[in-house]
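Novice: I'll drop the sequence and a predicted model, then ask my questions.
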Amino acid sequence: MDIRRVDEHRKRDHLPLLLLADEQEGMVERYLTRGTMFALDMDGATAGVCVVTDEGDRVLEIKNLAVDPAYQRRGLGRALIEFVADRARGRFDTLQVGTGDSPLTVPFYEACGFVRHHRVENFFPDNYDHPIVEAGVLLKDMVYLRREL
């Protein structure tokens, strides 16, 4: 397993993975150019990606975290989070993530040490051009979780 920073051809080379975590390309484009992107490689292939942005006030936000389904449930998402957290310590105080209130994603982040912080009501209907459904749940609000570094 190798984690590397991606500076070029982010969209061209990694869009299918990015769309696993954020299924509307226009939303991905909003943060992709201003964020820092990392890719996790295994067996000569990119198995996962993570995009983070500096939100000010020493807060670093995970905007996109995706692992190829063929590599899921092997700890790679957690490895990307720990890599980002280790690199951010000393420069940031908080790592946060916004996600839908889904039975798949919220428990994953809580298991990685994040706690619920706040929510943005109607985020998904207001920002996406189609309904977003995850694990049979229609996503409405964005839930923000935080982890102190």
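Specialist: Cool, the structure landed.
Novice: switch to C-alpha atoms for all contacts and neighbour counts from now on
Specialist: Noted.
Novice: gap between E134 and S102?
Specialist: 6 Å (CA to CA, to the nearest Å).
Novice: So between the two, which is more surrounded?
Specialist: The neighbour comparison of E134 against S102 (other CA atoms under 10 Å) goes to S102, with 18 against 14.
Novice: is it true that the more buried one lies in a helix?
Specialist: No - counting by DSSP: H, G, I helix; E, B strand; the rest coil, S102 falls outside a helix, being coil.
Novice: let's bring in a second model and compare:
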Amino acid sequence: MEIKSIYENKKQFMDLLLLADEQESMIDKYLERGDFFALYDSDLKSVCVVTRESDDVCELKNIATYEKWHGNGYGSKLLHHIFSHYKGKYKTMLVGTGDSPWILQFYEKNGFRISHRVKDFFTDNYDHPMFDNGIQLMDMIYLSKNL
């Protein structure tokens, strides 16, 4: 297994990024300013993007694993890599996500704790309704992790 930093042609990974953030115009807002990581295990399995939000805070903007590889630990391995990478550079990592039990459980299992909620984020910022397991996503749930 190998995790690589990607500096150029980040849009070549758009198909995978869209699994976690399904509107390309929203991804475009952070993709070029973010640090991009790709996890390979014989071939590409997972990617993530992390942005600097302040001197003390970075934000995990996107993490995605191809669906056929869900449950194999690739997302968690990528998270632990970026935790190590940013330890000492930032005090806190944030991540925002929809109010989906399985996604929240994934982040909590990896050391994040619920921080706050941005009401109506998905309805105010996306050009179409977003659903997870048949439930419309409305609010953005932010979680934080001390690094």
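Specialist: Alright, I've got the coordinates. In this text the structure is predicted, and so the values were computed from the model without any measurement.
Novice: what's the counterpart of S76 of the second structure in the first structure?
Specialist: In the first structure, S76 of the second structure lines up with R78, judged by TM-score structural alignment.
Novice: so its match touches C112, yeah?
Specialist: Yes - look at R78 of the first structure against C112 with CA atoms under 8 Å: they come within range, at 6.7 Å.
Novice: Just give me the match in the first structure for T97 of the second structure.
Specialist: By TM-score structural alignment, T97 of the second structure lines up with T99.
Novice: What is the burial count for its match?
Specialist: T99 of the first structure has 22 nearby residues by other CA under 10 Å.
Novice: now swap in the one 5 residues further on and tell me
Specialist: As a burial measure, the neighbour count of L104 of the first structure was computed by other CA under 10 Å and equals 12.
Novice: Please apply the same query to R58 of the first structure.
Specialist: R58 of the first structure: 14 neighbours (other CA under 10 Å).
Novice: Just give the nearest non-adjacent residue to it, would you?
Specialist: F92 (4.3 Å; CA to CA, 6 or more residues apart in numbering).
Novice: The one you found reaches L60, doesn't it?
Specialist: Yes - counting by CA under 8 Å, F92 of the first structure touches L60, with 6.5 Å between them.
Novice: quick one: which of these two has more around it?
Specialist: L60 (24 against 17).
Novice: quick one: the helices in the second structure?
Specialist: 14-20, 24-28, 74-86, 101-109, 121-125 (DSSP state H).
Novice: can you pull the contacts of the match of T97 of the second structure?
Specialist: 105-106, 142-144 (CA atoms under 8 Å, 6 or more residues apart in numbering).
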